[in-house]
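[1] Here's my sequence, what's the structure:
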Amino acid sequence: MKMVTAIIKPFKLENVREALSEIGISGITATEVKGFGRQKGHTELYRGAEYTVDFLPKVKLEIAIVADQVDNVVKVISTAAKSGDEGKIGDGKIFVSSLEQVLRIRTGETGSIAL
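    Purely as a prediction, here's the structure:
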């Protein structure tokens, strides 16, 4: 079992959700987060004063899947979250990690059956 964590731009959330739904992925957790990488924030003007916004709004997706779905899920997320043909700084990142155990609280099912 694997956990796919993706950090994407907020306006790409619906595109990614629809693309994952098309390949049969229905269990997704989305969290509004803030962060920066190479994008390094930006400067804004508010009421005549200039200030720096270091942390930019992002969405963190967490998807628990069986191991044989990883390549397809990563491909779908990266395609749906990419800005244009070339992509842009700030499009996001995808992390894949191992899941040692999963338990469905309601039924007590464990392992890939609980996904």
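
[2] make it CA atoms for all contacts and neighbour counts henceforth
    Noted.

[3] Who are the packing partners of the helix ranked longest in the chain?
    Of all the segments of type helix in the chain, defined by DSSP state H, the longest one is helix 70-81. Under the contact criterion of 3 or more Cα pairs under 8 Å, 6 or more residues apart in numbering; DSSP states H and E, helix 70-81 touches strand 2-8, helix 13-22, strand 92-98.

[4] mind checking which of those is nearest residue 41?
    Closest to residue 41 of the helices and strands packed on helix 70-81 is strand 92-98 (Cα to Cα; 13.6 Å).

[5] in the closest one, what's buried?
    Across strand 92-98, burial judged by 16 or more other Cα atoms under 10 Å covers 92, 94, 96.

[6] Pull the residues that contact it.
    With contact meaning Cα atoms under 8 Å, 6 or more residues apart in numbering, strand 92-98 is reached by 1-9, 70, 74, 78, 81.

[7] Could you find which two of those are furthest from each other?
    Maximum pairwise distance among the contacts of strand 92-98 (Cα to Cα): 26.1 Å, between 1 and 9.

[8] any idea which of the contacts of strand 92-98 is closest to residue 17?
    Taking Cα to Cα as the measure, residue 17 lies nearest residue 81 of those, at 10.0 Å.

[9] quick one more, to check against the first:
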Amino acid sequence: MLLVRAIIRPEKADFVMKEASEAGFQAVTKMDVYGRGKQKGITVGDVHYDEIPKEMLLFFCNDEDKDDLVRVIMRTARTGEGNYGDGRIFVSPVEDAYTISTGKQGL
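    Okay, the predicted model is just below:
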């Protein structure tokens, strides 16, 4: 089982969630986050923005579904030209999961 964490542009979040759902990845957690990547923020005129708003989407999937989910996120979160700030995807192993209401183990 894997956790796929996508940190993307806010304007892309709903589209990514819609496309992921249509591809069979309905369960998602969405959070507002702030940060910067390798570009160290952006400067507009005399003002430097160090914390840029992003959305973080959390998906859990089986190991064999990872490539499909990552492809959906890459395709839908990327701007036309592929620009700095389009985001990052992180994949981490998950040891276990439990449904609180039923006590069921796994996804």
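
[10] Need the TM-score from the superposition.
    TM-score for the superposed chains, counting by TM-score structural alignment, normalised by the length of structure 2: 0.93, backed by 107 aligned residues with a Cα RMSD of 1.3 Å.

[11] that older thread, check the helices and strands packed on helix 70-81 of structure 1 for me and report the most buried one.
    For those, average neighbour numbers computed from mean count of other Cα atoms under 10 Å are highest in strand 2-8, which has a mean of 21.

[12] Next, the mean deviation of it compared to structure 2.
    After superposition onto structure 2, strand 2-8 of structure 1 sits on average 0.4 Å from its aligned residues (mean Cα distance after the TM-score superposition for structure 1).

[13] Packing partners of that strand?
    Packing partners of strand 2-8 of structure 1 (3+ Cα pairs under 8 Å, 6+ apart): strand 56-65, helix 70-81, strand 92-98.

[14] got a list of contacts for it?
    So strand 2-8 of structure 1 is contacted by 58-67, 70, 74, 77, 81, 90-99 (Cα under 8 Å, 6+ apart).

[15] PyMOL command to pick out the buried ones of the residues you listed?
    Here is the PyMOL selection string for the buried members of the contacts of strand 2-8 of structure 1, based on 16+ other Cα under 10 Å:
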select buried, resi 58+59+60+61+62+63+64+65+70+74+77+81+90+91+92+94+96+99
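
[16] still on that earlier bit, now for the helices and strands packed on strand 2-8 of structure 1, which one comes closest to residue 35 of structure 1?
    Comparing the helices and strands packed on strand 2-8 of structure 1 under Cα to Cα, the one sitting nearest is strand 56-65, at 5.3 Å.

[17] Tell me the residues of structure 2 aligned with that closest one.
    Alignment of strand 56-65 of structure 1 against structure 2: residues 52-61, by TM-score structural alignment.

[18] mean distance, the matching stretch to its aligned residues in structure 1?
    When structure 1 is superposed, stretch 52-61 of structure 2 averages 0.6 Å from its matched positions, counting by mean Cα distance after the TM-score superposition for structure 1.

[19] So which residues make contact with that stretch?
    Defining contact as Cα under 8 Å, 6+ apart, one finds that stretch 52-61 of structure 2 is touched by 1-10, 13, 25, 27-36, 41, 107.

[20] Which position in structure 2 pairs with residue 103 of structure 1?
    By TM-score structural alignment, residue 103 of structure 1 lines up with residue 98.

[21] and the closest residue to that match other than its chain neighbours, how far is that from residue 28 of structure 2?
    Once flanking residues are discounted, residue 98 of structure 2 sits nearest to residue 105: 4.5 Å by Cα to Cα, 6 or more residues apart in numbering. Residue 105 of structure 2 is 18 Å from residue 28 of structure 2, where distance means Cα to Cα, to the nearest Å.
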